[in-house]
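1. could you work out the structure for the sequence below:
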Amino acid sequence: MAIKVNQEECIACGACLSVCPFGAIVMQDEKAYITEACTACGACVDTCPVEAILREEEDKVVAMDKSQYKDVWVYLEIGEGKLRNVGLELLGEGRKLADGMGQSLASVLIGHNVEGLAQEAFAAGSDKVYLVDAAELAQYNTDSYTATLFDLISNYKPSVILMGATNDGRDFGARVACRVGTGLTADCTGLGIDEATGFVSWTRPAFGGNIMATIICPDHRPQMGTVRPSVFKKPVLDYSKKGELIRVASKIKQEDMRTKLIDMIHVCTVSCNLEEAEIIVSGGRGMCKPENFSLVEELANVLGASVGASRAAVDAGWKPALHQVGQTGKTVGPKIYFACGISGAIQHLAGMSSSDLVIAINKDPDAPIFKMADYGIVGDVLEVLPILTEEFKKIKSA
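-> Sure, this is the predicted structure:
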């Protein structure tokens, strides 16, 4: 939509100048003109006494033929030779969407020597697996993976694509959406089917988590979205299930990739692999100083757990951002979550609410974290943690 001035009708009264909040109207030769600063808010339209300022409708984009697009796809991310949990989690939700839409569920596997992972996708509920296997795809590369998924979409036309909101998923998911000319809803925490339209409804937090926005994509296909890891639970795998394996030849050549992987340096060990962790020990502001995080790390080492941190601890510089759990950090869903010296801000609770069992340690008996905890210990975390660590050591040695 654009704002235009009918120069023949304009009487240069200046009424529009005073109401424009962006200073986007100027007077030249006793006529009003709209500049590039205009945001089409319409304040001037309602003010003009002679109705010389008008809204002009821009040409509407012709809607695509959505009937050509069908099936729900899940992109399966691979890490260290196995499927990442987020892909399996999305297959569980994808199955629900596919059944609700009366369509098939398909997985997309991109990599090298990864055909053996297809059976796990079938076990998680996938009806089909699109496999693109080539030496050039052995390591994730933005150019090659974007082009590969774009070719698959162009040839097979899926209706819905689900991707994990991981570093890789966020990197090339938006590129693919832009290339195919559709929208992408990022960092979703809920999926469903809109009853009125039959479209996928994507739910995600907005305005710092103060509201939950539900978004649909009515005019373009595929409907795309990224979903945070650990938001949904993995389905129970049934390895007796079979499906259709569709091998697709790769069109990628080495010269098509603008970047080349020289070496991979592991800057973070298993202790910060929060999305895949079954046990997480997290510390917050109650740890008082960075040196005290050694108590969290000692307990994590005994339990074979990953180390997490609240936003307050990360902002204070006590732990790197890779360890942050919460709405602005990582969403996790371990079997056991230890909240040590964490009060329980709503943003942190949103990031760990999928945990099966929550154990909270805090000296404030009214701390919000206790409302979510399955077990609570009221006490000084600096005194409680060493006792817990010693007890777990005794149990393991026995």
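
2. make it CA atoms for all contacts and neighbour counts henceforth
-> OK.

3. can you show me the helices along the chain?
-> For the chain, the helices defined by DSSP state H cover 15-19, 43-47, 85-101, 118-123, 142-156, 167-180, 293-303, 311-315, 346-352, 369-372, 381-397.

4. one more to put side by side:
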Amino acid sequence: MEHVIFVPAIYRVDEISQLASFLSFIEGRITVKDKKIVLYLYSNRKVEDKDINYLKTLPANQIVVSKSEHFSDWEQPYIEAITQHIKTIKPHAVISTSDEFIKSILARVAARFSCGFAVDCTDFIFDEVTQNYIFLKPAYAGNINAKISVKNSSIVFATLKIKNVAECSFENVDRKVEIIESLFEELKLFSGNIKIIEKNLAQNIDNKLESAKIVIGVGRGIKDKENLKYAFELANILNGAVGVTRPLVDMGWVDREYQIGQSGKIISPQIYFAFGVSGAAHHICGIGSPKLIIAVNRNKDAQIFKIAHYGIVADATSVMKSFIKAFKNRLKGC
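-> Purely as a prediction, here's the structure:
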């Protein structure tokens, strides 16, 4: 009997490359020979040819693009489609990324099947004999990995936070990608009376945090929301991205999409700048293992200095401005 893993994902042009790491991770953790990984990519428009070609190389046994004009910024059409696909596929597990939108969708789908849901896990253990899952999730500010078992569920639902990797170790095979039109009556029923009038984005900035090689991390030590502009300016100069600690999100300075850490995004930059970051464990567990960490903090006893390769005891914003000036001057002749 096949062990089926269903991976639902939403088509976003700038995020599709992350599927390689994600699927490779799952494929490596579940080692039974009779496993079947089924990827469904939900889209409200035509998937670009280059992305179709990319999908064909992914380590999945079946890849389906489910296209419908009803898929938008509202969860309900996705809930109806994923529910129907689960009934058809009959998976043992439904596993997806820890994107906030997909978590909201899967929580409702899991409730429909009266199943447990493990969210924001960083790893899992699969028992080949019992075919049970044990998920690992940081707890107590990242000091331990809690083990989570989803018991008494016909289907295991979970989302994973994994680090993206530059290269994935899976066989390059030209697989068939099936494209279907989602014509469920439920999609028409729930979408027909809903119309998006206006979208308000907190900040319309291309900030590819999870794939950036250089990340400018900022914490409360920058003191003022206005000083965030220097972080974005420095990131722009270095072709990097900006990430923040949780307090800045809680204070409403930036959107949660910028948060790094246990309750935010897991990143894997080569270089990490920490401006005004104290170094709390729940933030540090999200930065991966950068080759170079440069920390700036006024508190000489800040935890961040224990892991930094270079530390500067000074005002974070002032040093950030100095770095901007220095890098601008250095790049003039390039």
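
5. nearest to Ala196 of structure 1, out of the helices of structure 1?
-> The closest of the helices of structure 1 to Ala196 of structure 1 is helix 85-101. By C-alpha to C-alpha, the value is 13.0 Å.

6. distance between the closest one and the chain's centre?
-> Helix 85-101 of structure 1 sits 15 Å away from the centroid of its parent chain (C-alpha atoms, centre = their mean, to the nearest Å).

7. against which helices or strands is that helix packed?
-> Helix 85-101 of structure 1 sits against strand 72-75, strand 105-111, strand 160-164, strand 190-193, with contacts defined as 3 or more C-alpha pairs under 8 Å, 6 or more residues apart in numbering; DSSP states H and E.

8. swap in 10 Å and give it another go.
-> Helix 85-101 of structure 1 sits against strand 72-75, strand 78-79, strand 105-111, helix 118-123, strand 160-164, strand 190-193, strand 223-227, with contacts defined as 3 or more C-alpha pairs under 10 Å, 6 or more residues apart in numbering; DSSP states H and E.

9. out of those, flag the one nearest Ser271 of structure 1.
-> With C-alpha to C-alpha, the closest approach to Ser271 of structure 1 among those belongs to strand 78-79: 16.1 Å.

10. and the equivalent of Asp187 of structure 1 over in structure 2, how far from Gln262 of structure 2?
-> Under the alignment defined by TM-score structural alignment, Asp187 of structure 1 corresponds to Asp120 in structure 2. To Gln262 of structure 2, Asp120 of structure 2 is 8 Å away according to C-alpha to C-alpha, to the nearest Å.

11. what do the two both touch?
-> 137-138, 161 (C-alpha atoms under 10 Å, 6 or more residues apart in numbering).

12. quick check: PyMOL command selecting the buried ones in those residues.
-> Selection of buried members from those for PyMOL, criterion 16 or more other C-alpha atoms under 10 Å:
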select buried, resi 137+138+161
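
13. pick out whichever of the shared contacts of Asp120 and Gln262 of structure 2 sits closest to Lys56 of structure 2.
-> Nearest member of the shared contacts of Asp120 and Gln262 of structure 2 to Lys56 of structure 2, counting by C-alpha to C-alpha, is Lys161, at 23.4 Å.

14. show me the contacts for that closest one.
-> Lys161 of structure 2 is in contact with 22, 96-99, 119-123, 137, 262, 264-267, 286, counting by C-alpha under 10 Å, 6+ apart.
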